[in-house]
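# the sequence isn't on hand, but the structure is:
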């Protein structure tokens, strides 16, 4: 069973807790849920609404770069889920990224994804998956209909990315970093419910 919060229709589930007859899926670390992430997710939500199936956002906790010590997190899991839920998906799948998960093969991930019966999988063109990032969008496209998102650019022409936001924060450009993250509101009710029940949330999703 997943968690469902008042004020939002979005259900939060672990990666082994869901099976669907049809869906539209988008996958990513979504650290910070910045403007690029928001564009990708909104496209997935729009397609799901137009086709009458569920929209699933598949994410990881912690983000792979954070797990491997290559970056500091831009947001807590609570913040990320609250921001993702504001975009309107039906489900948020939280996969526990740990020592076991990161050794799984690309084929294992494809098997997990198949349980959602995705009509389309929305990802960025640099999306990688499986042990040592052996899986890419070409392999994903051999199993599913894949829609690749074009990069979202800021006013200066640079790609909006979690890495760029980290750099801006480190250099003290907090206003610019906030702008790239977008004005997506923080759902205080949802966040409060998550924080108050954080132990149960971890137990239910990290299986």
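Alright, I've got the coordinates. Since this is a predicted model, take the numbers as computed values, not measurements.

# from here on, just use CA atoms for contacts and neighbour counts.
Fine.

# please identify the helix or strand for the most centrally placed residue in the chain.
Centroid-nearest residue in the chain: residue 59, 3.5 Å away (criterion: C-alpha atoms, centre = their mean). Here residue 59 sits within strand 54-61, counting by DSSP states H and E.

# helices or strands next to that strand in the packing?
When contacts are defined as 3 or more C-alpha pairs under 8 Å, 6 or more residues apart in numbering; DSSP states H and E, strand 54-61 packs onto strand 23-27, helix 35-51, strand 91-96.

# just these: most buried one?
strand 23-27 (a mean of 25; mean count of other C-alpha atoms under 10 Å).

# how far off strand 91-96 does it point, in degrees?
Put simply, strand 23-27 runs at 40 degrees to strand 91-96, going by axes from the mean of the first three to the mean of the last three C-alpha atoms, to 10 degrees.

# what's the strand holding residue 59 in contact with?
22-30, 41, 44-45, 48-49, 77, 89-97 (C-alpha atoms under 8 Å, 6 or more residues apart in numbering).

# same question, stretch 135-155
35-36, 39-40, 106, 110, 118-129, 159-160, 180.

# buried residues in that stretch?
Using 16 or more other C-alpha atoms under 10 Å as the test for burial, stretch 135-155 gives 135, 137, 140, 144, 146-147, 149, 151-152.

# put this next to the first one:
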């Protein structure tokens, strides 16, 4: 591992071939995919931070990009709750001292569990302790289980803590459960499991300017096709230059007009600046109704008035 000198970063992010700086030596690592950095993930991360503080060691996240499923099943894109940049920002916000991002490629997929432990956890990272969730598996054929990790820790001289599932009213919190909730428009349930409203980050593109003609100019964003958020109308907030603005958003195919590719169209209340080309973060607070086809423009505008009033009430 070689690491070129770089300006200090408030949250260092290291890659496969980067050397650990001295300040991050002998870390306690929380390991996992961490898509969503939801409350279950934060239980694992919080345990790692607590253990690191008690041992006087740094706490790091070890995570994988792209998501392993994207490598194994490229024809079935996965709905990422937090694409890599967002995931790293959320990991930074937990109080961790840094993150190590391992490239999930053919070489890593072919590495067996013992080799992963010996070469990466021990050889490259020199871990003092590993914290993982109860369902974390790693190595070729998912050969590395929590039990395997415990035994490997005894053999190689590092501590292991396995964190049990975090339950929400008896149900397990997981990224797949959150994706399923979002696919049904249950954004409040998703927010409860995530610990914050579900957010999407994307660039504002030029649309057909139809919203402006209707009295509802919208910021149009084309999302990753893998996003399976339910089509419909939502009460949202939009972050612009660090300020949260309230609004109402439609995600779907615009059946009244063109039934085109899914697009997110957000009307931001009491806001008139040009946003083309800007990257916005839209947070989903409530699902108001499904996407509908209207008989005419007047009926659509009347419904948009109702949607806006409902969104303002929800967000008040």
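That came through fine. Worth saying up front: this structure is predicted, and the values here are computed from it rather than measured.

# once they're superposed, tell me the TM-score.
The TM-score (TM-score structural alignment, normalised by the length of structure 1) is 0.80; 187 aligned residues with a C-alpha RMSD of 2.7 Å.

# closest to residue 175 of structure 1 out of the helices and strands packed on strand 54-61 of structure 1?
Between residue 175 of structure 1 and those, the tightest spacing by C-alpha to C-alpha is seen for helix 35-51, at 14.4 Å.

# which positions in structure 2 sit opposite the closest one in the alignment?
Mapping helix 35-51 of structure 1 onto structure 2 (TM-score structural alignment) gives residues 39-55.

# strands of structure 2, start to end?
Applying DSSP state E to structure 2 gives strands spanning 13-15, 28-31, 59-65, 98-103, 129-133, 159-163, 167-168, 171-172, 198-205, 219-221, 232-240, 243-252, 263-268, 279-290.

# rewinding a little: give me the residues contacting the match of helix 35-51 of structure 1.
Looking at what lies outside stretch 39-55 of structure 2 - C-alpha under 8 Å, 6+ apart - the contacts are 27-30, 34, 58-59, 61, 94-96, 130-133, 163, 165-166, 173-174, 193-195.

# same thing with stretch 101-115 of structure 2?
Residues outside stretch 101-115 of structure 2 that contact it (C-alpha under 8 Å, 6+ apart) are 13-16, 62-68, 71, 138-144, 152.

# just the buried residues of the residues you listed.
Counted by 16+ other C-alpha under 10 Å, the contacts of stretch 101-115 of structure 2 give 13-15, 62-64, 66-68, 71, 138-140, 144, 152 as buried.

# what about the match of helix 35-51 of structure 1, distance to the chain center?
Taking C-alpha atoms, centre = their mean, to the nearest Å, the mean C-alpha location of stretch 39-55 of structure 2 is offset from the chain mean by 19 Å.

# ok so, going back, now the helices and strands packed on strand 54-61 of structure 1 in a markdown table, with distance to residue 70 of structure 1?
Formatted as a markdown table, these follow (distance: least, C-alpha to C-alpha, whole Å):
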| stretch | distance to residue 70 of structure 1 |
| --- | --- |
| strand 23-27 | 20 |
| helix 35-51 | 20 |
| strand 91-96 | 18 |
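
# residue 202 of structure 1: which of these is closest?
strand 91-96 (9.2 Å).

# now the terminal residues of stretch 49-59 of structure 1, how far apart.
20 Å (C-alpha to C-alpha, to the nearest Å).

# and residue 113 of structure 2, what's its match in structure 1?
Per TM-score structural alignment, residue 113 of structure 2 is aligned with residue 106.

# give me the nearest residue to that match, chain neighbours excluded.
With C-alpha to C-alpha, 6 or more residues apart in numbering as the criterion, residue 106 of structure 1 has its nearest non-adjacent residue at 4.1 Å, and that residue is residue 130.

# run a quick neighbour tally on residue 97 of structure 1.
Look at residue 97 of structure 1: counted by other C-alpha atoms under 10 Å, it has 18 neighbours.

# how about it, nearest residue that isn't a chain neighbour?
Residue 97 of structure 1 sits nearest to residue 61 (C-alpha to C-alpha, 6+ apart), 5.5 Å away.

# now which residue in structure 2 aligns to that neighbour?
Under the alignment (TM-score structural alignment), residue 61 of structure 1 pairs with residue 65 in structure 2.

# any idea how far residue 187 of structure 2 is from that match?
Distance of residue 65 of structure 2 to residue 187 of structure 2, given as C-alpha to C-alpha: 26 Å.

# and what of residue 167 of structure 2?
18 Å.

# counterpart of residue 159 of structure 1 over in structure 2?
That one, residue 159 of structure 1, aligns with residue 172 by TM-score structural alignment.

# which residues sit in contact with that match?
Counting by C-alpha under 8 Å, 6+ apart, residue 172 of structure 2 makes contact with 165-166.

# where's it relative to residue 219 of structure 2, distance?
36 Å.

# residue 135 of structure 2 now?
40 Å.

# just residue 267 of structure 2 next, same as before
In terms of C-alpha to C-alpha, residue 267 of structure 2 sits 7 Å off from residue 219 of structure 2.

# now residue 189 of structure 2
26 Å.

# neighbour count winner among the two?
residue 219 (23 against 18).

# the strand holding residue 59 of structure 1 vs structure 2, average distance?
Superposing on structure 2 and averaging over aligned pairs (mean C-alpha distance after the TM-score superposition for structure 1), strand 54-61 of structure 1 comes out at 0.6 Å.

# tell me how far that strand lies from the chain's centre.
When distances are taken as C-alpha atoms, centre = their mean, strand 54-61 of structure 1 is centred 5 Å away from the chain's centroid.

# and the angle from that strand to strand 23-27?
20 degrees.

# please say which position in structure 1 residue 232 of structure 2 maps to.
By TM-score structural alignment, residue 232 of structure 2 lines up with nothing at all.

# please read the previous query as pertaining to residue 182 of structure 2.
So, by TM-score structural alignment, residue 182 of structure 2 is matched to residue 169.

# its match reaches residue 177, doesn't it?
Yes. Using C-alpha atoms under 8 Å, residue 169 of structure 1 is in contact with residue 177, at 6.1 Å.

# who's more crowded, these two?
Neighbours were counted for residue 169 of structure 1 and for residue 177 using other C-alpha under 10 Å; residue 177 has more, 21 against 16.
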